[in-house]
Each structure stands twice: as structure tokens, then as C-alpha cells.
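**Student:** Take this sequence and fold it.
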Amino acid sequence: MPLVNFETLPNEARAWVFAAAAPVTGAAAVALLDMVDDHLRAWRAHGAPLVCAREWRDDRFLVVAVDEAATGASGCSIDALFHALRAIEGQVGSSLVASGQLYFRDASGVVQISDRPSFRALAAAGGVHGETHVFDTTITSVGTWRSGFEKPAHESWHARFLAVA
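**Tutor:** You can find the predicted model right below:
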């Protein structure tokens, strides 16, 4: 039973967040989640199945988590996850493994993507501010995913981009 329901994972479970550069919806989202589930059902570390789960949110964010109290993920198993996701990217039309981008909700509630200089420029122009909701793709635990993945920028490391000289 390596693939479990995400809600059953403890807060201490290790998590990785993958953010789609473009929204993945409809048939592409179904295909993405089917391929991820196939990988997770077979995911192993040193031959032992990993107790793992995934969750999809806002047509952009995939979190994959492992209950390391049951079986710890190895470097090779983590590499295999990243490799599988890179292979899936071409089939769903959006990158998932790229890093360095910032994600936030615009005034109408739509998730937007920005590089750091553009986010700083948006802050300087008043397009984002301390109450703008941002997404912390650097989280590493299920508990943080549940309680602090999305929060106002002033409560996040994103706040450093709001200070404009």
C-alpha cells in the first residue's frame, strides 16, 4: 500500500512542491495525476515501497509527500521522482520542475507567476503588497503544506521583495 490518501499522512511527512509554469486543467490535469499516481504506486527506496501521497491544487501545484517514519526516501528515489516529472512535463504542456519563480494571487484571485525582479517591480508599482497571497514552494513538510503554503506576503519570505529602495 505505498500510495495512500494525502489526508492520512502525518504533518511530519516530507514534502516536495512542484509548480506548473502554466495552469494544467481538464484532460491534461487528469493525465498528469494519472501519470504521477502510476509513478507513486511503483515508487521505492532500496526496494522498499514508499508510503506516499500527492495532492493537486489551484491547477498549478502538485505536492508529493512521503511518510518517512514508515520508509525513508533515498537520494535515488527522489531523483527518480524528479526524472518522472520531467518526462511528464512534455505530455501536459507545462514545466513542473523549474525553480526560481514566485507564485501569487492577483486582485481577482487568479494564481500568477513571476520572476523575482518582476515581482519586486510589481511591488514598487503597488501591484502586490503585504496582503497579497503568495505560495511558498520551498516548504518541506505536509504540516507546512496544510498550514502555511499560501499566506499573505508580509508573513512569508516573499516580504523581502516588497521593500523597495
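**Student:** contacts, neighbours, all on C-alpha from now
**Tutor:** Noted.
**Student:** All the helices of this structure, in order from the start?
**Tutor:** Ranges of helices in the chain, per DSSP state H, are 26-42, 75-92, 116-124, 142-148.
**Student:** Enumerate every residue touching S95.
**Tutor:** Neighbouring residues of S95 by C-alpha atoms under 8 Å, 6 or more residues apart in numbering: A19, A20, A21, A22, R86, E89.
**Student:** okay, among these, which ones form the most distant pair?
**Tutor:** Pairwise distances among the contacts of S95 were taken by C-alpha to C-alpha; the largest, 14.7 Å, belongs to A22 and R86.
**Student:** Once you drop chain neighbours, what's closest to the residue most central in space within the chain?
**Tutor:** Closest residue to the average C-alpha location of the chain: V17 at 2.4 Å, with C-alpha atoms, centre = their mean. Leaving aside its chain neighbours, V17 sits nearest to V63 (4.4 Å; criterion: C-alpha to C-alpha, 6 or more residues apart in numbering).
**Student:** To compare with the earlier structure, here is another sequence to fold:
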Amino acid sequence: MIVDFNMLPEESKVWIYQCNRSFTDEEIREIESKLDVFLDNWTAHGSDLQAGYKIVYKRFIVIGLDQQVGAATGCSIDASVYFIQELEKEYQVDLLDKMNVSYKQGEFIAYKTLIDFKKMAKEKAVSKNTIVFNNLVVNIAEFKENWEVPASDSWHSRFLK
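**Tutor:** Prediction:
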């Protein structure tokens, strides 16, 4: 069952899928429609899951799940990954590769491979103050507090000397 993302409890599980490019406004409308259908029908062992989503900066699909109502199981997680893979195919984008980094350059969102980000750190093209997106956050509370942070406060700090 789909619910408003902003109404999900702070401890709700989140999955963040970063895109290698910005979605167009038309693509966002289409993806939102597909997310509405998928989440409205998402179940675990036949029980409805209460989930919501938001698309942030035209690049990030964030799905939240109220695990107090029902936790995702292997099959339901597989279904969500399959859904994301279908979006990748349809829109010819990369959403599942965790070895890429998104960060802010002013108001622009940049997307680099981890290797390129490491090079940029070595060359001082990014710094400990560069705002990065920590897609390893696990719940809505962490998403709100620790998703968009200076690189010095994230796992990215290991590349900054």
C-alpha cells in the first residue's frame, strides 16, 4: 500500500537509487506513475507493505518502507530490484551501481565513478567540504540528517587527505 513518504516513521527503511543523469520532467511523471503502481501492489508473503517514495534533485529515487507494519522479505526485495532494473532498461540509465559517487558542485549534481572521485580528491578538485550524497543511510532519520553531508562526515572522507 502506498503512503506519503513524508508520513513514514523516522525508523522506516530506505533504499536510495542514484541516477547517472537527471530525469526529464516527463520521465519523472512516468516514473512516479510506475512507482505508484508498484508500491501500491508491493507485498511480503501476501501482506501489503506500507511504502512511499520521493524523487530528489531529478536524480535520486528514494523508497521508504514502514517496517513496523510489515518488513520486506527476500522475495519482496527481489521484486523491488527487478522493478528498478526495468526502469534502468526503459530509461537507459544506471540506478544500481553503488560504485559511483554523486556530489554537489554549487547547485549542480555531479556524478562520477569512484575511481574518478578518488582522482579528484587526490588532485584537490573535491575537498572535505564538498557536499556528497551518502546513499548508505538505512532509515528516514539518517536520510534526513546524514544523506547530504560534507565529505568529511561521510564514508567519502577516506579519499580526502
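**Student:** And the TM-score, once the two are fitted together?
**Tutor:** Once superposed, chain against chain, the TM-score is 0.96 (TM-score structural alignment, normalised by the length of the second structure); 161 aligned residues with a C-alpha RMSD of 1.1 Å.
**Student:** For K122 of the second structure, see how far away the equivalent of P117 of the first structure over in the second structure is.
**Tutor:** In the second structure, P117 of the first structure lines up with I115, judged by TM-score structural alignment. Separation of I115 of the second structure from K122 of the second structure (C-alpha to C-alpha, to the nearest Å): 11 Å.
**Student:** Kindly report the same for R59 of the second structure.
**Tutor:** 26 Å.
**Student:** Give me the more crowded residue out of these two.
**Tutor:** R59 (20 against 14; other C-alpha atoms under 10 Å).
**Student:** Would you mind listing the residues in contact with the more buried one?
**Tutor:** Counted by C-alpha under 8 Å, 6+ apart, R59 of the second structure has contacts Q18, C19, N20, R21, S22, F23.
**Student:** Among those, which one sits closest to E145 of the second structure?
**Tutor:** For these, with E145 of the second structure as the reference and C-alpha to C-alpha as the criterion, the closest is Q18, at 17.9 Å.
**Student:** is it true that A121 of the second structure touches R158?
**Tutor:** No. Counting by C-alpha atoms under 8 Å, A121 of the second structure stays clear of R158, with 9.8 Å between them.
**Student:** Between the two, which is the more surrounded one?
**Tutor:** Ranked by neighbour count (other C-alpha under 10 Å), A121 of the second structure and R158 place A121 first, with 19 against 12.
**Student:** Quickly note the distance from the more buried one to K144 of the second structure.
**Tutor:** 26 Å.
**Student:** Also Q105 of the second structure?
**Tutor:** Relative to K144 of the second structure, and taking C-alpha to C-alpha, Q105 of the second structure is found at 20 Å.
**Student:** what does L136 of the second structure give?
**Tutor:** Distance from L136 of the second structure to K144 of the second structure, by C-alpha to C-alpha: 13 Å.
**Student:** For those two, indicate the residue with more neighbours.
**Tutor:** The residue with more neighbours, out of L136 of the second structure and K144, is L136; 16 against 11, by other C-alpha under 10 Å.
**Student:** distance of the more buried one from F159 of the second structure?
**Tutor:** Taking C-alpha to C-alpha, one finds L136 of the second structure at 17 Å from F159 of the second structure.
**Student:** Please apply the same query to A51 of the second structure.
**Tutor:** 35 Å.
**Student:** These two: which has the busier surroundings?
**Tutor:** Set A51 of the second structure next to F159 and count neighbours by other C-alpha under 10 Å: A51 wins out with 27 against 18.
**Student:** Enumerate every residue touching the residue nearest to the more buried one when sequence neighbours are not counted.
**Tutor:** Distance criterion C-alpha to C-alpha, 6+ apart; nearest residue to A51 of the second structure, sequence neighbours excluded, is L65 at 4.3 Å. Counting by C-alpha under 8 Å, 6+ apart, L65 of the second structure touches L8, S12, K13, V14, L49, Q50, A51, G52, A71, A72.
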